[in-house]
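**Student:** here are the coordinates; sequence isn't available:
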């Protein structure tokens, strides 16, 4: 009696290398996401020819298009802007205030913020995006 064996081909997919690839992608995105600056409010900045980066002690002052003021992601009314800014600055360190203001806001809004720095002898820098 002849017994026939079942010699059907079964397709298999090797998934061991796929798990390695997924692990490396996960690590890559985790590392990249930690490099993003979490203290930034998204806005379109004015453009400039030169762009200098600084590694000093920074305090970020952001102004939105609706004229809302944020000091390091904390919303502050314009009337309390000066007192809050002075409380955040450490006089023993040379801290710089980075102003992030949209390009389409009026110049008077920028001047109002800069006058706070002039009255209190603070160092202000205007953030721009490269052209």
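**Tutor:** That came in fine, so what should we check first? Owing to the predicted nature of the structure, the values given are computational and were not obtained by experimental measurement. Numbers count the residues shown, from 1 in each chain.

**Student:** can we go C-alpha only for contacts and neighbour counts from here?
**Tutor:** Noted.

**Student:** what about the strands in this protein?
**Tutor:** With strands called from DSSP state E, the chain shows them at 47-48, 57-63, 69-71, 74-76, 95-100, 123-126, 129-130.

**Student:** could you export these as CSV, including mean neighbour count?
**Tutor:** Formatted as CSV, these follow (neighbours: other Cα atoms under 10 Å):
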stretch, mean neighbour count
strand 47-48, 12
strand 57-63, 20
strand 69-71, 21
strand 74-76, 13
strand 95-100, 20
strand 123-126, 16
strand 129-130, 12
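
**Student:** make TSV from those and add distance to residue 21 to it.
**Tutor:** Shown next, in TSV, are these (distance: least, Cα to Cα, whole Å):
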stretch	distance to residue 21
strand 47-48	39
strand 57-63	38
strand 69-71	41
strand 74-76	40
strand 95-100	39
strand 123-126	42
strand 129-130	35
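
**Student:** so which of these comes closest to residue 22?
**Tutor:** Proximity to residue 22 (Cα to Cα) singles out strand 129-130 among those, at 34.2 Å.

**Student:** one more structure, for comparison:
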């Protein structure tokens, strides 16, 4: 009885196909997770019969280096700005002014426009460029 000379069968498992499958599953979940946005909260909003909505409107106000004012690309004077903004305020409940000012304009001229917006209770945003 030669037991040492017997060769025992070895069980082998080839995992190369399983590695491919796991790689593709990982790739799928990575792509799927970037497409979906987990920060979004889905809400069931109430319905209304009147159908009124709050309108938000933005108005652009530009000031050039030689103190020429343009409200929505229409030339205006500093004295006309409150009257024009009142007309825009009647059209939209929430009005926002996006202020484009040349960097050479004195800060006092910008503060005058900010005072007009504060007196009229209008939001004002100063536009800037990215570096």
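**Tutor:** Sure, I can see it. None of the values given here were measured: they were computed from a predicted structure.

**Student:** got a TM-score for the pair?
**Tutor:** Scored against TM-score structural alignment, normalised by the length of structure 1, the superposed chains reach a TM-score of 0.54; 76 aligned residues with a Cα RMSD of 1.5 Å.

**Student:** closest one to residue 20 of structure 1 among the strands of structure 1?
**Tutor:** For those, the distance to residue 20 of structure 1 is smallest for strand 129-130, at 37.9 Å, taking Cα to Cα.

**Student:** corresponding residues in structure 2 for the top helix by length along structure 1?
**Tutor:** Longest among the helix segments of structure 1 by residue count, using DSSP state H, is helix 16-35. Across structure 2, nothing matches helix 16-35 of structure 1 (TM-score structural alignment).

**Student:** sorry, back to before: closest to residue 34 of structure 1 out of the strands of structure 1?
**Tutor:** strand 57-63 (18.6 Å).

**Student:** what's the distance between residue 111 of structure 2 and residue 124 of structure 2?
**Tutor:** Counting by Cα to Cα, to the nearest Å, the gap from residue 111 of structure 2 to residue 124 of structure 2 is 11 Å.

**Student:** ok, which stretches of structure 2 are helices?
**Tutor:** Under DSSP H, structure 2 gives helices at 16-35, 81-91, 107-119.

**Student:** the nearest residue to residue 123 of structure 2 once chain neighbours are set aside and residue 59 of structure 2, how far apart?
**Tutor:** Spatial nearest neighbour of residue 123 of structure 2, chain neighbours left out: residue 96 (4.8 Å); criterion: Cα to Cα, 6 or more residues apart in numbering. For residue 96 of structure 2, the distance to residue 59 of structure 2 equals 6 Å [Cα to Cα].

**Student:** residue 59 of structure 1 against residue 96, yeah?
**Tutor:** Yes. Using Cα atoms under 8 Å, residue 59 of structure 1 is in contact with residue 96, at 6.3 Å.

**Student:** nearest residue to residue 72 of structure 1 in space, please, no chain neighbours.
**Tutor:** Once flanking residues are discounted, residue 72 of structure 1 sits nearest to residue 60: 5.2 Å by Cα to Cα, 6+ apart.

**Student:** over to residue 57 of structure 1?
**Tutor:** Here the residue nearest residue 57 of structure 1, using Cα to Cα, 6+ apart, is residue 95, at 4.9 Å.

**Student:** residue in structure 2 paired with the one you found?
**Tutor:** By TM-score structural alignment, residue 95 of structure 1 lines up with residue 95.

**Student:** got a list of what that match touches?
**Tutor:** Contact analysis of residue 95 of structure 2 by Cα atoms under 8 Å, 6 or more residues apart in numbering lists 56, 57, 58, 59, 88, 89, 122, 123.

**Student:** kindly report the same for residue 116 of structure 1.
**Tutor:** Contacts of residue 116 of structure 1 (Cα under 8 Å, 6+ apart): residue 82.

**Student:** figure out which of the helices of structure 2 is closest to residue 70 of structure 2.
**Tutor:** The closest of those to residue 70 of structure 2 is helix 81-91. By Cα to Cα, the value is 9.2 Å.
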